[in-house]
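>>> This is the structure alone, sequence omitted:
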């Protein structure tokens, strides 16, 4: 979600669609999981609700828009560094992954 919001403000359903697109459909959040995650991230200060709204003629007034906070960016950067370190360790131990041919 933070990766999606790093590109700009989004409402919940737009987050759901973007996450599905980024994962080639492998992650398709149900409404409960999506809004539960949004609620937790709001409480943790990772994201905040935006006061800005698109043109009312182009949007549903019930939608809530979210954006990543400065703290959320710091958390995402720390997680990126942690994952990069794990990939470096795995690469050192196992070598670079070889693309699987004929395997799904």
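All right, it came through fine. As the structure is a prediction and not an experimental result, all values here were calculated from the model.
>>> CA only for contacts and neighbour counts going forward, please
Will do.
>>> which stretches of the chain form helices?
2-6, 12-22, 31-44, 70-94 (DSSP state H).
>>> Kindly reformat these as a markdown table and extend each row with distance to residue 60 and mean neighbour count.
Shown next, in a markdown table, are these (distance: least, CA to CA, whole Å; neighbours: other CA atoms under 10 Å):
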| stretch | distance to residue 60 | mean neighbour count |
| --- | --- | --- |
| helix 2-6 | 19 | 17 |
| helix 12-22 | 12 | 17 |
| helix 31-44 | 17 | 14 |
| helix 70-94 | 26 | 13 |
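>>> next, the one to line up against it:
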């Protein structure tokens, strides 16, 4: 179950970071995946990415995977809470699209 705090609108960066973490990835992998998913439109700077990762870890939306203690690369993966957040966001976006199409028309 997702609390009210977790059903807020997501930024594009957070949305794409969560989507990219449906498979375990390290930071640079996330940056590449987000750029690929968005067809190059969204490019994450390292500071933006690692700030978001820190926040997502605190919220419990992603988790750090145990890894090689000698490696600086940490891998992350979306949590079950994060998956609920993504599902809520997809439903919110679907509602926005439906409402827009009803008013403007579907032939944009």
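Alright, I've got the coordinates. It should be emphasised that the depicted structure is a prediction, and the values quoted were computed from it without experimental measurement.
>>> on that earlier part again, between the helices of the first structure, which gets nearest to residue 61 of the first structure?
Nearest of the helices of the first structure to residue 61 of the first structure, taken as CA to CA: helix 12-22 at 13.1 Å.
>>> Give the aligned range of the closest one in the second structure.
Mapped onto the second structure using TM-score structural alignment, helix 12-22 of the first structure covers residues 27-37.
>>> mind listing what the spatially most central residue of the second structure touches?
In the second structure, the centroid-proximal residue (CA atoms, centre = their mean) is residue 18; its distance is 2.3 Å. Applying CA atoms under 8 Å, 6 or more residues apart in numbering to residue 18 of the second structure gives the contacts 62, 78, 82-83, 86.
>>> same deal with residue 65 of the second structure?
Here residue 65 of the second structure is in contact with 24, 74-77 (CA under 8 Å, 6+ apart).
>>> switch the cut-off to 6 Å
Counting by CA atoms under 6 Å, 6 or more residues apart in numbering, residue 65 of the second structure touches 75-76.
>>> what residue of the second structure takes the place of residue 50 of the first structure?
Under the alignment (TM-score structural alignment), residue 50 of the first structure maps onto residue 65.
>>> cool, residue 78 of the first structure as well?
Checking TM-score structural alignment: residue 78 of the first structure goes with residue 88.
>>> and what of residue 39 of the first structure?
Checking TM-score structural alignment: residue 39 of the first structure goes with residue 54.
>>> same check, this time on residue 95 of the first structure
By TM-score structural alignment, residue 95 of the first structure lines up with residue 105.
>>> Quick one: neighbours of that match, just the number.
Neighbour count for residue 105 of the second structure, taken as other CA atoms under 10 Å: 10.
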